[in-house]
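1. got a predicted structure here, sequence first:
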Amino acid sequence: MIVWISGAHGVGKTTLATALAGELPGAVVADLEPIGRAIRETLRGHPCARQDHESCPPWDATAVAFLAGLHAYTGGPVIVPMTVVDQALLAALLTVLSESADVHHLVLHADPTVLKERIVSARMPGEDSIGAAEIRAARLRHLDSVCRAAEGGLHADGHVIDTSALAQKQVLTSALAYLADREATTCAACEDGRVPR
């Protein structure tokens, strides 16, 4: 299966992905950010370059091929902590991925005030560097667009877990319960000839 985890910066996507990988046998966490960096670097100065790599067709094609290939190679769950703000693009990605694996979409939510507090107080790699301050500023800038995306349909397209008042362990427990329920539903479908992927 492929577990896609959406949510704003600071909501706990990477933390949950790492925790799930520790609980699901054979699981791997797939980071799509290096694909975006590679595309930006490759197209730097080119007329086809775009500020947002997600709006660049090579990104989604490469991401899908990478995730499907990783799933086929490992045979275990592939966990993807990544928010795609463009809902049509995310739906297309999940649809294509569902051709090669069972896809589950988790959406982590938290009150915007809680998210801002988490972003401001979070320790980052190279905390004393200018780069850390720039990352924090960028996350705060993107917070509104992700919150708008949630209101515009992100929550409707996935299983929402509100992390505002939950400890990390509680978020993990909620995610595992949802995935177990979905797997049980899939196994029931096996009686009709469907094989879990």
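-> Received the coordinates, thanks.
2. rest of the way, CA atoms for contacts and neighbours
-> Noted.
3. tell me what the lengthiest helix in the chain is packed against?
-> The longest helix of the chain (DSSP state H) is helix 168-189. Applying 3 or more C-alpha pairs under 8 Å, 6 or more residues apart in numbering; DSSP states H and E, one finds that helix 168-189 makes contact with helix 13-23, strand 159-162.
4. what would these look like in a markdown table with mean neighbour count and distance to residue 103?
-> Formatted as a markdown table, the helices and strands packed on helix 168-189 follow (neighbours: other C-alpha atoms under 10 Å; distance: least, C-alpha to C-alpha, whole Å):
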| stretch | mean neighbour count | distance to residue 103 |
| --- | --- | --- |
| helix 13-23 | 18 | 15 |
| strand 159-162 | 18 | 12 |
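5. nearest to residue 134, of those?
-> Comparing these by their distance to residue 134 (C-alpha to C-alpha), the top pick is helix 13-23, with 19.5 Å.
6. just checking, what packs against the following helix or strand past the closest one?
-> Sequence-wise, the next helix or strand downstream of helix 13-23 (DSSP states H and E) is strand 28-29. Judged by 3+ C-alpha pairs under 8 Å, 6+ apart, strand 28-29 is in contact with helix 13-23, strand 78-81.
7. try 6 Å this time
-> Secondary-structure packing of strand 28-29 (3 or more C-alpha pairs under 6 Å, 6 or more residues apart in numbering; DSSP states H and E): strand 78-81.
8. now do the next helix or strand after the strand it packs on: distance to the chain's middle.
-> Next in sequence after strand 78-81, counting helices and strands by DSSP H and E, comes helix 87-97. Remark: helix 87-97 is offset 12 Å from the chain centroid, using C-alpha atoms, centre = their mean, to the nearest Å.
9. pasting the second one now:
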Amino acid sequence: MIVWVNGTHGVGKTTTSRLVQERLPDARVLDAEKVGETLMDVSPSLPWTGNFQDWDPWRPLVVETARRVLDFAGGTLVMPMTVLVEGYWREISDGLAEHGIPVRHFVLHTDPDTLRHRILHDEVVGPSTFRLEYVDRYAEAARTWLHAEGEVVDTTTIGPAAAADRIASAVLAGEPAR
């Protein structure tokens, strides 16, 4: 099984995913961003589009990497990755379904003001213009498709540990996150 932790940049996916992994038996974290970083290392460079997710190889490589890791190691993969383009999400989720891999898709959400505050005051990464560029893109995806596609975990008033508790409890119980 895959537990996909989606949401915009800066909402806490990586931290929450590590905590979810600790709460699920036989779970590992696989960050799909590493697949993008591998493609970014191709030399000479692939034509830059502004985001490695736009490269056609990225999405099937994410599917294939997850499939191969699950075939090799079994268990559960917790995958933190922002996917805000509906067609990209469909390509990934359909690809995983074709291999018979169940996916629980969670979306970490916080209100825009709280999100901007977190991004501007992040003590680990520091203020990030990259993350800020995605606040409105996330809001549009959330409004048009993303929240309907995933189980929304509102993190406006809770931290990563509480979000991880909700996700892990939902996965273990086979019920929606509350």
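-> Yep, that arrived. These figures come from a predicted structure and were not determined experimentally.
10. what's the TM-score here?
-> In this superposition the chains share a TM-score of 0.89, using TM-score structural alignment, normalised by the length of structure 2; 175 aligned residues with a C-alpha RMSD of 2.0 Å.
11. quick revisit: Serialize the helices and strands packed on helix 168-189 of structure 1 to TSV and add fields for distance to residue 142 of structure 1.
-> Output for those, formatted as TSV (distance: least, C-alpha to C-alpha, whole Å):
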stretch	distance to residue 142 of structure 1
helix 13-23	15
strand 159-162	19
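12. tell me which residue is most central in structure 2.
-> For structure 2, the residue nearest the mean C-alpha position is residue 81 (2.5 Å; C-alpha atoms, centre = their mean).
13. which ones are touching the residue lying closest to that residue once chain neighbours are set aside?
-> Nearest in space to residue 81 of structure 2, with sequence neighbours left out and distances taken as C-alpha to C-alpha, 6 or more residues apart in numbering, is residue 6 at 5.4 Å. Listed by C-alpha atoms under 6 Å, 6 or more residues apart in numbering, the contact set of residue 6 of structure 2 reads 81, 82, 106, 107.
14. next one: residue 75 of structure 1 from residue 37 of structure 1, what distance?
-> Counting by C-alpha to C-alpha, to the nearest Å, the gap from residue 75 of structure 1 to residue 37 of structure 1 is 27 Å.
15. hang on, the earlier thing: going through the contacts of residue 6 of structure 2, which ones are buried?
-> The neighbour count (16 or more other C-alpha atoms under 10 Å) marks 81, 82, 106, 107 as buried among these.
16. closest to residue 151 of structure 2 among those?
-> For these, the nearest to residue 151 of structure 2 is residue 106 (4.6 Å; C-alpha to C-alpha).
17. could you look up the SS state of that closest one?
-> Under DSSP: H, G, I helix; E, B strand; the rest coil, the three-state class of residue 106 of structure 2 is strand.
18. now for it: which residues touch it?
-> By C-alpha under 6 Å, 6+ apart, the contact set of residue 106 of structure 2 is 5, 6, 150, 151, 152.
19. counterpart of the fourth one in structure 1?
-> If I follow you right, that is residue 151 of structure 2. Using TM-score structural alignment, the equivalent of residue 151 of structure 2 in structure 1 is residue 159.
20. buried ones in the longest helix of structure 1?
-> By neighbour count on 16+ other C-alpha under 10 Å, the buried set for helix 168-189 of structure 1 is 171, 172, 174, 175, 178, 179, 183, 186.
21. name the residue most distant from the centre of structure 2?
-> Farthest-from-centroid check, structure 2 (C-alpha atoms, centre = their mean): residue 44, 28.3 Å.
22. now which residue in structure 1 aligns to residue 161 of structure 2?
-> Using TM-score structural alignment, the partner of residue 161 of structure 2 in structure 1 is residue 169.
23. circling back to that earlier point, as JSON lines, the contacts of residue 6 of structure 2 with distance to residue 12 of structure 2 would be great.
-> Formatted as JSON lines, these follow (distance: C-alpha to C-alpha, whole Å):
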{"residue": "81", "distance to residue 12 of structure 2": "10"}
{"residue": "82", "distance to residue 12 of structure 2": "11"}
{"residue": "106", "distance to residue 12 of structure 2": "12"}
{"residue": "107", "distance to residue 12 of structure 2": "11"}
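24. which one of those is nearest to residue 119 of structure 2?
-> Using C-alpha to C-alpha, the contacts of residue 6 of structure 2 come closest to residue 119 of structure 2 at residue 82, 15.2 Å.
25. ok so, going back, now the contacts of residue 106 of structure 2 in CSV, with distance to residue 62 of structure 2?
-> Below are these laid out as CSV (distance: C-alpha to C-alpha, whole Å):
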residue, distance to residue 62 of structure 2
5, 14
6, 14
150, 19
151, 21
152, 22
